[in-house]
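Chemist: The sequence and its predicted three-dimensional model are supplied below.
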Amino acid sequence: MSIELTRNFSIIAHIDHGKTTLSDRLLEFTQTISQREQQDQLLDAMDLERERGITIKSHPVSMYYKAKDGITYQLNLLDTPGHVDFSYEVSRSLAACEGALLIVDAAQGVEAQTLANLHLANEQDLAIIPVINKIDLPSCDLPKVHKQLEDIICIPAEEAVPASAKNGIGIEDILEAVVKRVPPPVENEDKLLRASVFDSIYDNFRGVVSYVRVMSGSMKRGQRVKLFHTPNTYEIKEVGAFTPAMTKRDQLVAGDVGYVICNMKSAAEVKIGDTITDNTHQCPEPLPGFKEIQPMVFSGIYPVDSSDFEALKVAMGKLQINDAAFTWQSESSVALGFGFRCGFLGLLHMEIIQERLRREFDMDIISTYPSVIYEVTQTDGEEILVDNPCMLPEAQAIQEIREPIVRIYVMTPGDYIGDIMKLVMDKRGELENTETIDDVRVMLTCTIPLSEILVDFNDKLKSMTRGYGSMDYEHAGYKAGKLVKMDIMIAGEPVDAFSTIVDRDKAEAYGRHLAAKLKEVIPQQLFVVAIQACIGGKIIARESISAMRKNVTAKCYGGDISRKRKLLEKQKKGKAKMKAIGKVNIPQDSFIKVLKSGD
């Protein structure tokens, strides 16, 4: 189809504002799928996506729409993940478009993630079409949303398209707006092949399937191509489009969105954001915006049963084939045995990987407390990166430790601003800016250490704002802090599974909390067991598990007291000897109880 009749667009929205439902209605209206094939959340392939109502893996689709002017247009919809963990993938998908539908819930209005996604779209200079969804709800407040669009997003209210994706209201108006307001793709004058890779999946039979947007030139079977950021060249085996199933085509031309298969054996061979060009007639430079995806959160994953180690290793390898952003390497722990140190884009990415290991591979696993990458300057001037507390050098060899900082945007009703500011300060955050959004809500901009928001920050935010608060964050570099390594010692032996890097001011409280938790789950021994939290050589918290007591004087009926004393003295010596040479074997389920409690 002619490039002038092609429109490439994406849908961006805050979570649960109806993005996937609108995708379903657009596919229905354009008759891209038959009534027999129709199902809810069609573009969400994983059970996990359907259950949680989130998009994890983007899925493009090509539709044909006959507009009111009688002309048939090809509309390429690039579905995008919604969570901040996948913001780089979202930016690459948006870079492959010329326009975006910005969905705003008619009842909830503009949220934190709405603004974050809008900023990404504005960076790519996309045509923005605001869509006010869920206008059929009784709680819908159109005047308020119109005012927010004008005041916050600076888009005239009359440009917004009212719709209800659930009931199919306004779908034709949205498609007409896409045709009229989204500009057609523009091809580079030199006609050399430039194709942007915005995602990839692994097929067990055909290898890596790369999702591409052709910026200029054309791609067809048998053509030899190369990527700018990997050294190999490949022969194209198949090209095609999504309808939404993969449909083979003779070629992809400028403006098209589709897939290409080149006999790649792993997802690591193609990097998201890379540029594909013809091997014989190469374009002079890659398309802008590429960067290497780096894990931000690290956690140890261990099999509950040590005999499952090899099975877990195979499962990890299969997951990495599909997800190049997931990294892993073998490690061993005195407490947990053999396992893997894994890197993730964020906490949601970590949850998804763990859930997929349990569901798809039937693995029973335990994960250690998540940590982030610290930059450490040693006294000899050497700079190192530390993602595992066990790898931190001795305190006397450290000059400075820097931790990753994020800038968070919290949108909340004004009534809860005091509680949220207290939460931010408790998490070692700083308030940068307060902005009044409308007569009800405010937006707080804060900087906060990434390690502090990993586990429970969002849960606490939702709880204290009764679900009305929303947040988004972006990485804001590194900052030096008063950070120390805290070890947990049980009966004088350090347990590496509980080692953590904490703020010096919070170390004592966290050490006491963890020691008390361990006291509850570690079984009694025949001697007193000391649980100690320590920083370097200094003990900052202690709990003692009392010894199991055997009544050695039970057999003495009356008689001289010296006999009882003799027995008690003998028992005392035995306990002292046992304490000196005894070893505490901590059962696996004790680790599981502590680590799974989120403490």
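Modeler: Okay, I see it. Bear in mind that the values here come from a model prediction, so they are computed numbers and not experimental data.
Chemist: rest of the way, CA atoms for contacts and neighbours
Modeler: Noted.
Chemist: hmm, who's touching the lengthiest helix in the chain?
Modeler: Scanning the chain for the helix with the most residues, using DSSP state H, yields helix 561-581. Contacts to helix 561-581, defined as Cα atoms under 8 Å, 6 or more residues apart in numbering, come from residues 526-528, 552-553, 556.
Chemist: and the two most separated of those residues?
Modeler: Largest separation among these by Cα to Cα: 528 and 556, giving 25.4 Å.
Chemist: Is it correct that residue 182 is in contact with residue 97?
Modeler: No - between residue 182 and residue 97 there is no contact under Cα atoms under 8 Å: 9.2 Å.
Chemist: can you give me how far the longest helix of the chain is from the chain middle?
Modeler: 56 Å (Cα atoms, centre = their mean, to the nearest Å).
Chemist: Stretch 427-436 too?
Modeler: That offset, for stretch 427-436, works out to 23 Å (Cα atoms, centre = their mean).
Chemist: Kindly report the same for stretch 76-90.
Modeler: 12 Å.
Chemist: where along the stretch 201-350 of the chain do the strands fall?
Modeler: Here the stretch 201-350 of the chain has its strands, by DSSP state E, counting those that start in this stretch, at 207-216, 218-220, 224-227, 233-235, 238-242, 246-249, 251-253, 257-261, 275-278, 297-303, 327-333, 337-344.
Chemist: ok, and here's another one to check against it:
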Amino acid sequence: MTDLAHIRNFSIVAHIDHGKSTLADRLIQETKTVADRDMKAQMLDSMDIERERGITIKAQTVRLEYEADDGQNYILNLIDTPGHVDFAYEVSRSMRAVEGSLLVVDSTQGVEAQTLANVYQAIDADHEIVPVLNKIDLPAADCDRVAEQIEDVIGIDASGAIQVSAKTGIGIHEVLEAIVAHLPAPRGTLDAPLKAMLVDSWYDPYLGVVVLVRIMDGKLRKGDRIRMMQTGAVYPVDRVGVFRPGMIPVDELTPGEIGFITASIKQVRDTKVGDTITTEKKGCETPLPGFKPSVPVVFCGLFPVDSNEFEDLRDAIEKLALNDASFSHEMETSAALGFGFRCGFLGLLHLEVIRDRLEREYDIDLITTAPSVVYHIHMKDGETRELHNPADMPDPSHVESIDEPRIKATILVPDEFLGDVLKLCQDRRGIQLDLTYAGSRAMVVYDLPLNEVVFDFYDRLKSVTKGYASFDYQLTGYRADNLVKMQILVNDEPVDALSTMVHRDRAEMRGRAMVEKLKDLIPRHMFKIPIQAAIGGKVIARETLSALRKDVTAKCYGGDATRKKKLLEKQKAGKKKMRQFGKVDIPQEAFISALKLDG
């Protein structure tokens, strides 16, 4: 057993692109955990999509062995967490498995919105926090200003903040010494019954489900029969090990250690994140408090372009769901698109990542319908329903009121763009809650409806602030508002995929913008196509796409005018019949482009 005083468990928290994964690389290199010939950038980001986009999606764990300046050997368990708001759930559960955090702040950018969000999660988890100022090799670095900002905005003493450059390796030794000196050792009792926290789980095609555990009390070894306290399921442990980043088998895991087990578990659904693992006989009495399950906030439909690929899509979605517990799905059908799935995500980036993985890893062409959020509908008979898809909206005459989800958004923005940001939030029906200054930057807090944010708010925010704003949000609850379902009719047929919920005051403006956009996006056919936006039976906006036409009178040289008239009438009758039976093809890009508001 490793002495508890010589173990340190910590995570790295920061805003996107402030250098978490690069710092993790340097720590791995400095402790010689991986041979130099095997090192690569973003060592812990294993998915292609993570490496391509340069973001961390899954929290990753690695065990480092370090000989400190006092001659003692220490075991350091590092969890590298994502920075993006959509993966805040990954961050919160990683925090519960460790005792301390390195707070990485870019010394050229300063404190950003996600820095705040992630630090507050670390403070909630009772962490000891060591501030680290990164990127000091850049000419724009200003460590004194950023240290002052950390003290003003977050309220942590940053006088002893460690200055590093994760890219060049300056200051990495000091970081390791600070981890050993300032972070607390874990607590735990070896002789107590086994109590371990299930931190994460994922599916491995060779080993089945791999479970990441943090041992609180007792010991866990190969051959033990373990029980999951939430589900009551019992499994024999096949393999016990640690990550150095590859899987290395060990004899046992003891208190304070973080490692993995495999136990012939078939599905990731059988392992609830935050569950307590104990032994089948003489187990512990009380489980750990666990985590709140993740709640999807954005829903959209995924349909195969070729309806014959539906079974392939089903397999692909089920395999992806094995590795991502926060992604939910159920079957649905649509008149225009055939069979598909209604899927729930933690945010738009999460949606994009899942869609990219389906298209890339499983080679399926997809149609994605408009993202929407979950509404609560109060019926006149007292029943409350959840509405995931605007196309399923019940008859308005039976509806008492509709509640929409609201969020509290925190935006940090340089002073010169403040006016544009306030206008953008007002345009999206926002209510200003707070406006304070941190140096030359304003911190704006707004109460916004989630459905106004979910589509292209982030893109708009980045473009009006030239990329300098940072944005973070959390759900605050539901509130009733004057909402209606707006349908789009193409050639008098409603298109499910374009149905949206809008505020009554903005329905006309929104409807007009959508039909004008669709007029440019739908190719012309041989017949006239009306494109309409309607609320219930009332059309609020209309555009007509003119027909392609052939000049049928070209062969008439002179002669009686009635000859030409007769040919034109015949053509008109043909077009009328064609419009009756003609099918309008709406290209895939039209579905998404039509919904972007200010594009």
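Modeler: Alright, I've got the coordinates. For clarity, every value in this text was computed on a predicted model and none was experimentally measured.
Chemist: Just the TM-score for the two chains, thanks.
Modeler: With the length set by TM-score structural alignment, normalised by the length of the first structure, the two chains reach a TM-score of 0.95; 595 aligned residues with a Cα RMSD of 1.8 Å.
Chemist: Could you check which of residue 528 and residue 556 of the first structure has the larger neighbour count?
Modeler: For the pair residue 528 of the first structure and residue 556, the greater number of neighbours falls to residue 528 (17 against 12), based on other Cα atoms under 10 Å.
Chemist: which residues does that one contact?
Modeler: 544-547, 579.
Chemist: mind running it again at 6 Å?
Modeler: By Cα atoms under 6 Å, 6 or more residues apart in numbering, the residues touching residue 528 of the first structure are 545-547.
Chemist: and if you look at residue 379 of the second structure?
Modeler: 398-400.
Chemist: And those, which of them are buried?
Modeler: Burial by neighbour count, 16 or more other Cα atoms under 10 Å: within the contacts of residue 379 of the second structure this picks out residue 399.
Chemist: the helices in the stretch 251-400 of the first structure, which residues?
Modeler: Here the stretch 251-400 of the first structure has its helices, by DSSP state H, counting those that start in this stretch, at 309-322, 347-360.
Chemist: how about those helices in CSV, adding mean neighbour count?
Modeler: Output for the helices of the stretch 251-400 of the first structure, formatted as CSV (neighbours: other Cα atoms under 10 Å):
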stretch, mean neighbour count
helix 309-322, 17
helix 347-360, 16
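Chemist: Nearest approach to residue 341 of the first structure belongs to which of the ones you listed?
Modeler: It's helix 309-322; of the helices of the stretch 251-400 of the first structure, that one is closest to residue 341 of the first structure (Cα to Cα) at 11.0 Å.
Chemist: hmm, who's touching that closest one?
Modeler: By Cα under 6 Å, 6+ apart, the list of residues contacting helix 309-322 of the first structure from outside reads 201-202, 266-267, 326.
Chemist: ok, now with 8 Å
Modeler: Outside helix 309-322 of the first structure, the residues that reach it (Cα under 8 Å, 6+ apart) are 200-202, 266-268, 302-303, 326-328, 338-339, 353, 357, 361, 363.
Chemist: Between strand 207-216 and it, find me the angle.
Modeler: 20 degrees (axes from the mean of the first three to the mean of the last three Cα atoms, to 10 degrees).
Chemist: mean shift between helix 309-322 of the first structure and the second structure?
Modeler: Averaged over the aligned pairs, helix 309-322 of the first structure sits 1.4 Å from the second structure after superposition, using mean Cα distance after the TM-score superposition for the first structure.
Chemist: how deep is residue 584 of the first structure tucked in, by neighbour count?
Modeler: The number of residues packed near residue 584 of the first structure is 16, by other Cα under 10 Å.
Chemist: Residue 344 of the second structure touches residue 294, doesn't it?
Modeler: No - taking Cα under 8 Å as the definition, residue 344 of the second structure is not a contact partner of residue 294, at 10.7 Å.
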